[in-house]
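Show me how the following folds:
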Amino acid sequence: MTIHEISPKQLRALLLLLVLVPFIPLVLMLRFMTDALQGERDAARERLSSDTQRTLSSATISVDRHLTTFVGPVSPEEMRRLCLEAFDPTIDISISDAGGGLVAGPAKPPGRLVAQSSIKYLDKPWTTRAWLVDERPLQEEVRDQFKVYAWTGLIAAVAICTIAAAAGLTVNQQLRLHELKNTSVATVAHELRTPLATMRVLVDTLREGRYRNEEQLREYLDLLHSENLRLSRLTEHFLTHSRLARGQYQFTFAPVRADSIANHALNSLQPKLSAPGCSFTLDVEKSLPPVMADRDSLVTVLINLLENALKYTGDEKRITLRARRDDDTLVFIVEDNGVGLTATQRKQIFEPFYQADQKLSRSRSGVGLGLSIVRAIVSAHRGRIEIASEPNRGAAFSVHIPLAQA
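So this is what the prediction gives:
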């Protein structure tokens, strides 16, 4: 069975779908809750009407008995008062005669009609009506159910949004990984092609004997050696990044002095740092306390930071490597007078294959893995890295590594 890879277009469509889909159950749930609450209100009104009807019927029966035993006429208002005694203040009573004319009670309907009953007065049928003038008891009866629905809906909405957000983050991560893979493949191909093409031209030239003298032969061999070192560095960066990303990089921790780490880093870069146009300053005291670290890894950190400084400075380079103690950590600081970084670049500079200045990256070797490797190694040492930089004002990278316990 062939498994087809999802294209970026499909991933973006899926991401958009994950953003829109949660609204469907939320709308349906809101509609269900609204209908359920309306049903609760209707049921509460029905119960109120039924209870009021029974109470009103009992009250009119009592009034009717009172009228048959009472000597003398009774006013409609007295009849209304006798009916009201059976209800709480949320109910008002009106009485109308056989023709529908109002004889007692409010002139206008004071609320919603909830019950009515007939009573005989002076051999004529009169009608008593019960009006709900205050719906707060009805609302209080529904309020508890509303709280249940509200909390249930809130929890369900949070759960749906959380699941959708998690799925969206996963899809977005896959999209970024897809784009990163394409970028990394293109970058790697470009960086490998350049030295390979140079080496091929030089090898063909030497094979055909197209050189004038021993001096030119030595020059061609030096170029071959330089390009070979460049390929070796690229390959080492790829392997280191891959091992760190998969958690397979082996660290050997032991107490190491700061000057030892700095000197091993400088041994690899001495020709570049001592080249014309480069002013390099080393400020690392031998008296600094040791750190518990993997020496080769921290050497790689300093080499990558120094190479980054060399890459992003102009013709007049001023680079400084310092080390100092800061409480319970040792701080390595690499400063330069290069192009500097914006706030956005400072946030992205440690991402794999990211290069702050694309013009400089095209004119100089590198695939954008150096600082990503630096961050991974520093994190493995339970340290941290800080950047102080402004555009066109250089940059200072500070690496904090915990001191070795005495």
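
use CA for all of it now, contacts and neighbours both
Will do.

Provide the contact partners of the helix or strand harbouring His400 at residue level.
Here His400, judged by DSSP states H and E, is contained in strand 395-402. Contacts with strand 395-402, where a contact means C-alpha atoms under 8 Å, 6 or more residues apart in numbering, come from 291-292, 305, 328-341, 378, 381-389.

go with 7 Å
291-292, 328-338, 340, 381, 383-389 (C-alpha atoms under 7 Å, 6 or more residues apart in numbering).

ChimeraX command to pick out the buried ones of those?
Entered in ChimeraX, the line below selects the buried ones among the contacts of strand 395-402, by 16 or more other C-alpha atoms under 10 Å:
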select :291,292,329,330,331,332,333,334,335,336,337,338,340,381,383,384,385,387,389
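
run this one through as well so I can compare:
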Amino acid sequence: MPKSERLAWPILLLLMTVLVPSAGVVWMMREAVRNERLASNQRLREAYQIQLEAAGQAVRERWSSHASASQALSQNNDARSPARLFADLVSRGGLDSVLITDGQGDILYPDPPRSLRRRTESIDPLWLQAEKLEFTDRLFAEAAQAYTELAARSDDAVVSARARQAQVRCLIAANDNAAAIEVLQSQRTYSALYDADGRSLAAAAELRLLEIMPPQTAAWVEVRESLHQRLGNYDDVTMTSAQRRFLMNQLPQFTDQPIDWPMQDAEVLAAQAAATKGITQADASLQPTSLPGLWARASSDDRLIELYRTATLRKTLLQLTDGSLLPSGVAFAVTAPTETSDHLMDTSLGDDMGRWRLGLAMTGGDPFDDVSKQRRAVHLWIGLLVIAVTCVLAWLLATSLRQRLRLAQLKNDLVATVSHELKTPLASTRLLVDTLLSADENDDSQANAKQTREYLQLISHENARLTRLIDNFLTFSRMDQDKAILDFRTVDVGDLVNQAVTVFRERSGIDDDSLQVDEVPELSVSGDLDSLVTAVVNLLENAWKYSEDPRKITVTTDADQQHVRLAVRDNGIGMSAREIDRAFDRFYQVDQRVSRTRGGCGLGLGIVKAIAQSHGGSVRVESELGVGSRFTVCLPKLMTRTE
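Modelled structure (predicted):
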């Protein structure tokens, strides 16, 4: 019966023995845990329903108080500008931004673009002449002088300021930065003036100064700090929200330190919302806008439109639950209307709050489920115990079966190997002896004597081969049973290598340069010389056996502070990674064809490993298919008195 068929039924029986009880136990455990979980969830709903409803009512009341506080702040706005009110509302927290309106749908902040451009520029001949000098003739110095005259004679502060801006533009184009800086420094004092497009002249002048002044000077740093403070001053009514956002984006490029603008994100969000259709029609209930992730809510007097991002709204609603008591193991969670909830339970916060939901989420164990936990624990431990016992028994059975199969395979391998290896030298010897016996006894010619001697040498060779084979079996048997008797003495590594090479040359008949022995340094180890010689000879014979002509076998020796390494390298057929893992297994041979033509039973490397381990060392192999192999024996170094 094939080996695969002999193993099929025991393996199938073993699998059934493990899988059937384990499947039954797992099913019973799953059902028990499922029932306990259902009961626990029901008890949780009954225990937490009242607390969740109370918390939801508290959140609604606090949200109403939050909205009333914002509206009260806007109603007490007699002395506040829309910009100041915007900053105060955002600074209170709880929202991301806000739109300030006049109650009729027109937005006051962020303020819409405004233009104060005078028609005087286009009808005054001197203006036309100055613009011609600047833009057509490119005579910047003359244009700057013309703009200076315009600024001096104009009675309109805005027109004069625009002429000064044009003068600065021409001075910079004429590379007269010093004069441009002087003009800009004077414009910084125009704190109450707009330019032709409604922007603060002082802030625009300070930005231009930062661009043309030598950086990091005292004057430059003073201008930068002044502009920084100006951007945070929401009482400055001359600066539009658009100019403020622009300057907030520009100022960081003039400093290596990060600038924190608490209002910058709120300014950007308010500008986006102001440009979005439909947001100004928001009512007093929280509702999503056409901007992704943005919610809006209008005050009852329609003067405020509060803006909330989803993350901020979630955080704010959770903060409103502070003070609501809950047992350990659960926590409040907030869910948007478009989100799917996997919480223990949820309750809607109502239409006024955009139908957001307040829920309870499990964060730990169930404090009201001690009995259920104990029952589940009992079920779990019983199931695990049954599975563990089943697995242990199956493992013992598998181990026993594997050992018996391994022993049976080893016996078969031993019988087959011994039969083959003993049969070959015995058959050769018998043939040679029969040939000698059948020779003519009266033929005492020189040729007959020569042939007889050759046959006797062949018989001696086969006898030596048979002796080595039997010695290998006996050696491996003694080492495998820990019965080997080793005579540990100080062994000179050079003497060890020389003896091994001599024995190998006598056995293999190699007398050419195919075997190279590098110079051996003065090293010593503690060990049994005969056993170590046997190990090295086995490595050399293995290298010779698995190499083809021209052979190149090299023996090298080196050492570190603790170990001596003796390596045998060949240019043979090499081994794959899988073959390397089995190289030292008993009776294993990489290429059976080599063993049939050159002999061997697969015990040589196993003996090398056993000898190395008996001396407290190890052996390893490095190999590459088609390139060759390198076997290295590593032994503990015997320290000299000096070392």
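
quick one: the strand holding His400 of structure 1 aligns where in structure 2?
Per the alignment by TM-score structural alignment, strand 395-402 of structure 1 matches residues 629-636 in structure 2.

so how far does that stretch sit from its counterpart in structure 1?
For stretch 629-636 of structure 2, the mean deviation from structure 1 after alignment is 0.5 Å (mean C-alpha distance after the TM-score superposition for structure 1).

Burial check on Arg230 of structure 1, number of neighbours?
17 (other C-alpha atoms under 10 Å).

Where does it sit, in terms of helix or strand?
helix 214-245.

Return the set of buried residues in that helix.
For helix 214-245 of structure 1, by 16+ other C-alpha under 10 Å, it's 217, 220-221, 223-224, 227, 230-231, 234, 237-238, 240-241, 244.

Please apply the same query to stretch 178-186 of structure 1.
Buried, per 16+ other C-alpha under 10 Å, within stretch 178-186 of structure 1: 178, 180, 183-184.

residue ranges of the helices in the stretch 201-350 of structure 1, please?
214-245, 258-273, 295-311, 343-348 (DSSP state H, counting those that start in this stretch).

Tell me the spacing between the residue mapped onto Asp259 of structure 1 from structure 2 and Ala274 of structure 2.
Asp259 of structure 1 maps onto Gly494 in structure 2, with residues paired by TM-score structural alignment. Distance of Gly494 of structure 2 to Ala274 of structure 2, computed by C-alpha to C-alpha, to the nearest Å: 93 Å.

And Val223 of structure 2, what's its match in structure 1?
So, by TM-score structural alignment, Val223 of structure 2 is left unmatched.

residue contacts, Val223 of structure 2?
Val223 of structure 2 touches Glu206, counting by C-alpha under 7 Å, 6+ apart.

Likewise for Ala180 of structure 2?
By C-alpha under 7 Å, 6+ apart, the contact set of Ala180 of structure 2 is 168, 171-172.

and with 6 Å instead?
168, 171 (C-alpha atoms under 6 Å, 6 or more residues apart in numbering).

Give me the nearest residue to Thr198 of structure 1, chain neighbours excluded.
Sequence neighbours aside, Glu227 is the residue nearest to Thr198 of structure 1 in space, at 7.5 Å (criterion: C-alpha to C-alpha, 6 or more residues apart in numbering).

Aligned against structure 2, show me the partner of that neighbour.
Under the alignment (TM-score structural alignment), Glu227 of structure 1 maps onto Glu462 of structure 2.

tell me which element Trp27 of structure 2 is part of?
Secondary structure (DSSP H and E) places Trp27 of structure 2 in helix 3-75.

residues near Lys147 of structure 1, how many?
Neighbours around Lys147 of structure 1, by other C-alpha under 10 Å: 11.

so when I look at it, I'm seeing a helix, right?
Yes: remark: Lys147 of structure 1 belongs to a helix, assigned using DSSP: H, G, I helix; E, B strand; the rest coil.

Could you check how far it is from Ala275 of structure 1?
Applying C-alpha to C-alpha to Lys147 of structure 1 and Ala275 of structure 1 gives a distance of 76 Å.
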